[in-house]
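K.L.:
Please find the sequence and the predicted model below.
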Amino acid sequence: MEWFGDPDAWLSRMVIQRGLALIYLLAFLGALREFRPLAGERGITPAPSFLRAVRFRDAPGLLSLGYTDRRLTVVAAAGAALAAAVALGAADAVPLWTSMLLWFVLWALYLSIVNIGQVWYAFGWETLLLEAGFVAIFLGNARIDPPVPTLYLLIWLVFRVELGAGLIKWRGDRCWRRLTCLYYHHETQPMPGPLSWWFHHLPRPLHRVETAANHVAQLIVPFALFAPQPVGSWAAAVVIVTQLWLIASGNFAWLNWLTLLLAVAAVDGALAARHLPLPAPPGGGQGEAPVWFAVLVGAVTVLIAVLSYWPVRNLLSPAQAMNRSFNSLHLVNTYGAFGTVTRQRYEVVLEGTDDPEPGTLTQWRAYEFHGKPGAVHHRPRQFAPFHLRLDWLMWFAALTPGYPAPWLPRLVDRLLAGDRPTLRLLRVNPFPDTPPTYIRARLYRYRFTTRAERRTTRAWWHRTELGDHLPPRRRQQPPGASTS
């Protein structure tokens, strides 16, 4: 079946698989760090309570059979260890069927986490990782030529990611059509990065060029990914450069990194070999795929073609939805981002006091997060491709001033109880010895400082206090009563 495999695509497969394994590794490490305080047995939104309200078929996975924090730790730790091994080449060192099993286990373990993660895992890049991870099961290993149908399934996936993002913008906020959205976006995006201040202060004509280039990259270039070579490779290069630009300008977890990796499927391996100093194919033993593998790849290709009806219908709909899964296995999803761009940035700042009763002279001290803006002199940091889920949800919480998210009072209660796992998610705990008596959620309007303000104050942000987002809540139990 020489028609089935493309020997020149070995480099594309290696880059995609090793990169995907590294993203799996970060995702599992994130679960080890964050899942228990967010959705564990004593979490802000406990998984056991969620599972009592849903059917297994609506949230399938190992942890849906019975959740405990210990089982979550085993699943996440096993996933991290397996992902690290695959990133180092373990899947290329074993027979083909074993390699497929390793990729299947990675997918099944992460599916088990996402399906019970609730609001903390309701992000488009979670489903993108699962969909890409499922397709990777059928990408083969170094013992066979990369299967052409699977490469096209990856191209089909990145096509939907890019076109979905482009269409939701064009149909959404009119500032995208007027080429003015980037007047605001670098400042109001969920989690700015270390270069976002400079991106925001680019000349406005350049912002318009950025926006126009984005439309070309997301609305036109994706179709060229399917074109004959070298056009497909040049289209992939445009996608890769666009994603690197987005990586430099903000923190979007692994969305851009994974999209970049998927675009590699459209790169002509022979063309790359002529222009890059590349090693020989690993092992030098690539060959034809066995019949059983070709049959499986064919069946999966048909399955994805059938399931593509729903995302294609969504792409063609004037009422296009963003980041939606159409099945509980998160196969063949629809994607999109920033159909609406906020013009002003609001931040919810959690502040505590140890005064017995707060008054006009009370000194409130702020909790600081790793990624979301807080102290005005703290420079935004680079965290992507790592995902800070609590920081992201705090951005969403600020989008509805005066209407606290249901989980926010529970977060405050954890801080009032001095819950150590929750406090470990924060950068600064202003009450390291004894929890505060009261905590309030205060709403501020943030904007980047101007160049003149930055020279004078050395601050990255200017903020204006607007009032309470959540009134002061009092500690209901003695300090240290919850120290899990």
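P.N.:
Looks like it came in fine.
K.L.:
Going by C-alpha atoms from here, please, whenever you check contacts or count neighbours.
P.N.:
Will do.
K.L.:
State the distance from Phe403 to Leu96.
P.N.:
Check again: residue 403 is Tyr, not Phe. Distance, Tyr403 to Leu96, by C-alpha to C-alpha, to the nearest Å: 53 Å.
K.L.:
Which one of the two is surrounded by more residues?
P.N.:
Leu96 (21 against 11; other C-alpha atoms under 10 Å).
K.L.:
And here is the other one:
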Amino acid sequence: MGWFDAPDYEFAREVLQRGVAALYLVAFLSSLNQFRVLLGEHGLLPVPDFVEVLRRVPARHRGFSLFRWRYSDRLLAVVCWLGMLLAASVVLGLPQSGPAWVPLLVFLVLWLSYMSIVTVGQTFYGFGWEMLLLEAGFTVGFLGSNEVPPPTWIILLIAWLVFRLEFGAGMIKIRGGSEWRDLTALYYHHETQPMPGPLSRQAHLLPKWVHRAEVVGNHVGQLVVPFLLFAPQPIASVAAVIVILTQLWLVITGNFAWLNWITIVLACARISDPVVHAVLPFVPVDLGADAAASPPWWISIVGLATAVLVVLSWWPLRNLFARRQLMNASFNRWQLANAYGAFGTVTRQRVEVVIEATLDDDPRTAEWREYEFKGKPGDVRRIPRQWAPYHLRLDWLMWFLPLGSVHEDWFHRLLEKLLLADRPTLRLLRRAPFGSDAPRHVRARTYLYRFSTRAELRETGERWVRTPLSIVIGPVSLRQ
């Protein structure tokens, strides 16, 4: 790598820009399909009401959002469609064929457009991978186009982003629950994670020595390997491949929206063209040979961005070694140079909130039927689907309910929408028990879920075993 130009990282740039853009496309699609129902003008947590509160917050404490000045469901759709079109153009490589500033401009628009959504997204957008996507989009824009070599400084800043993401998560775990230190965390995690995938049950049923090995591998992958991303080649490439392989295991065994996928994409920043050619000989070793040296004006722009990100990095660096380490925290309104981390503690039992409805007038003698969600466990016979990198926001929030209080404003509003058989709300679900007919009563009850053993599955055909706990809300009706 040169002092500025890194011509040996052309393959990495292609993966970084197209991969991050593809995930922006997924994020905008997710918002187009769900935002208006969850947060729109008639949503569970309406943005217009939130904006009124946001306007009273000092500017330095609120993020950027176009919707701060005006929100409408139609404007939200326009922003999502614009974001998807721009992201698709990068996936196809169109901006990369122009001057160096064109991809930068596209990614800056993607960054600000999606930040506009995240800033007003409230609890439905309170996930670490939202700010991770924002930071990644801002940073990869400065990789430029095919007319110039990838900048060394930006390649290293992306490696620093992966370091914060992985090492921060590792430190959160070491400082968190004892299950990470006694190597028992994976006894529970595959079963109790927010949204299991089709292979989560098989992973859970692996021998306990395998689960202990998983935890050891996690600690090595998150506490040791990230330092090797800054080593000379080919060590840095090997470290990147290890990160990718560990993330692929998480992809196979769970549904964490685009968290694992974006980590895979970003880790490719440290895989050099000679290493790619050695593994895949059909990929030319001189992919970036045709690019001219970076002009002074481009060096100045990238240098300024680098300086800003380096200065902002002081806060997450200090946080990594703080006694009270923050997890998924932003230290500035632009959501750059953030702190990351997840699952400092592992839930040991899976409690699910199940919503039921009836058409009967008397709830005491009624026949109750369940609503089915698309991703979260419900029907004990159904195999969980693979949804990631798509993000089912309502399903994720349902997982958090038993960990806190079921008396969240959005949840009570959801029950009201179900009593009205609100069609947009019902489209977020897999199945409503009475189709488009409005029920007379709804209620929420909790169940304890666990994966069935192999013997239980053979005997009953059920992939989950559940035990009733209690009715936590209701029965309620519109007449109350």
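P.N.:
Cool, got the structure. All values reported here derive from a predicted model rather than from experimental measurement.
K.L.:
doesn't Ile168 make contact with Gln218 of structure 1?
P.N.:
No: using C-alpha atoms under 8 Å, Gln218 of structure 1 is not in contact with Ile168, being 10.3 Å away.
K.L.:
List the buried residues in stretch 161-176 of structure 2.
P.N.:
Within stretch 161-176 of structure 2, the residues scored as buried using 16 or more other C-alpha atoms under 10 Å are 161-174, 176.
K.L.:
One more: stretch 412-429 of structure 1?
P.N.:
Within stretch 412-429 of structure 1, the residues scored as buried using 16+ other C-alpha under 10 Å are 412-419, 421-423, 425, 429.
K.L.:
just stretch 458-472 of structure 2 next, same as before
P.N.:
By neighbour count on 16+ other C-alpha under 10 Å, the buried set for stretch 458-472 of structure 2 is 462-466, 472.
K.L.:
which one of those sits closest to Arg333 of structure 2?
P.N.:
Val472 (37.9 Å; C-alpha to C-alpha).
K.L.:
Could you tell me whether the closest one really is in a strand?
P.N.:
Yes: the assignment for Val472 of structure 2 (DSSP: H, G, I helix; E, B strand; the rest coil) places it in a strand.
K.L.:
The equivalent of it over in structure 1: what's it in contact with?
P.N.:
The alignment partner of Val472 of structure 2 in structure 1, by TM-score structural alignment, is His469. Contacts here follow C-alpha atoms under 8 Å, 6 or more residues apart in numbering; on that basis His469 of structure 1 touches 348, 401-404, 440-443.
K.L.:
Give me the buried subset of those residues.
P.N.:
Counted by 16+ other C-alpha under 10 Å, the contacts of His469 of structure 1 give 348, 401-402, 404, 440-443 as buried.
K.L.:
Tell me which helix or strand comes right after the host helix or strand of Ile16 of structure 1.
P.N.:
Assigned by DSSP states H and E, Ile16 of structure 1 falls within helix 10-39. The C-terminal neighbour of helix 10-39 of structure 1 among helices and strands, as given by DSSP H and E, is helix 47-53.
K.L.:
shouldn't Ile155 of structure 1 be in contact with Leu262?
P.N.:
Yes: using C-alpha under 8 Å, Ile155 of structure 1 is in contact with Leu262, at 6.8 Å.
K.L.:
more neighbours, the two?
P.N.:
A side-by-side neighbour count of Ile155 of structure 1 and Leu262, using other C-alpha under 10 Å, places Leu262 first with 31 against 23.
K.L.:
Can I take it that that one is in a helix?
P.N.:
Yes: with three-state DSSP as the criterion, Leu262 of structure 1 is part of a helix.
K.L.:
Trace it over to structure 2, please.
P.N.:
Leu262 of structure 1 maps onto Leu266 in structure 2, by TM-score structural alignment.
K.L.:
which residue packs closest to its match, ignoring adjacent ones?
P.N.:
Nearest non-adjacent residue to Leu266 of structure 2, counting by C-alpha to C-alpha, 6 or more residues apart in numbering: Leu16, 6.2 Å away.
K.L.:
now Glu162 of structure 1
P.N.:
Gln218 (4.9 Å).
K.L.:
where's the equivalent of that neighbour over in structure 2, which helix or strand?
P.N.:
Here Gln218 of structure 1 is matched to Gln222 in structure 2, going by TM-score structural alignment. Using DSSP H and E, Gln222 of structure 2 maps to helix 208-223.
K.L.:
ok, now which ones touch Arg473 of structure 1?
P.N.:
Arg473 of structure 1 neighbours (C-alpha under 8 Å, 6+ apart): 412-413, 438-440.
K.L.:
Mind listing what's buried along stretch 186-204 of structure 2?
P.N.:
186-201, 203-204.
K.L.:
so where in structure 1 does that stretch end up aligned?
P.N.:
Going by TM-score structural alignment: stretch 186-204 of structure 2 matches residues 182-200.
K.L.:
just stretch 376-392 of structure 2 next, same as before
P.N.:
Against structure 1, stretch 376-392 of structure 2 falls on residues 372-388 (TM-score structural alignment).
K.L.:
from the middle of its chain, how far away would the matching stretch be?
P.N.:
Distance, stretch centre to chain centre, for stretch 372-388 of structure 1: 15 Å (C-alpha atoms, centre = their mean, to the nearest Å).
K.L.:
What segments of the stretch 301-450 of structure 2 are strands?
P.N.:
350-358, 369-370, 372-373, 429-431, 441-451 (DSSP state E, counting those that start in this stretch).
K.L.:
The second one packs against which elements?
P.N.:
Under the contact criterion of 3 or more C-alpha pairs under 8 Å, 6 or more residues apart in numbering; DSSP states H and E, strand 369-370 of structure 2 touches strand 350-358.
K.L.:
Repeat that for the longest one.
P.N.:
Packed against strand 441-451 of structure 2 by the contact rule (3+ C-alpha pairs under 8 Å, 6+ apart) you find strand 350-358, helix 409-419, strand 464-476.
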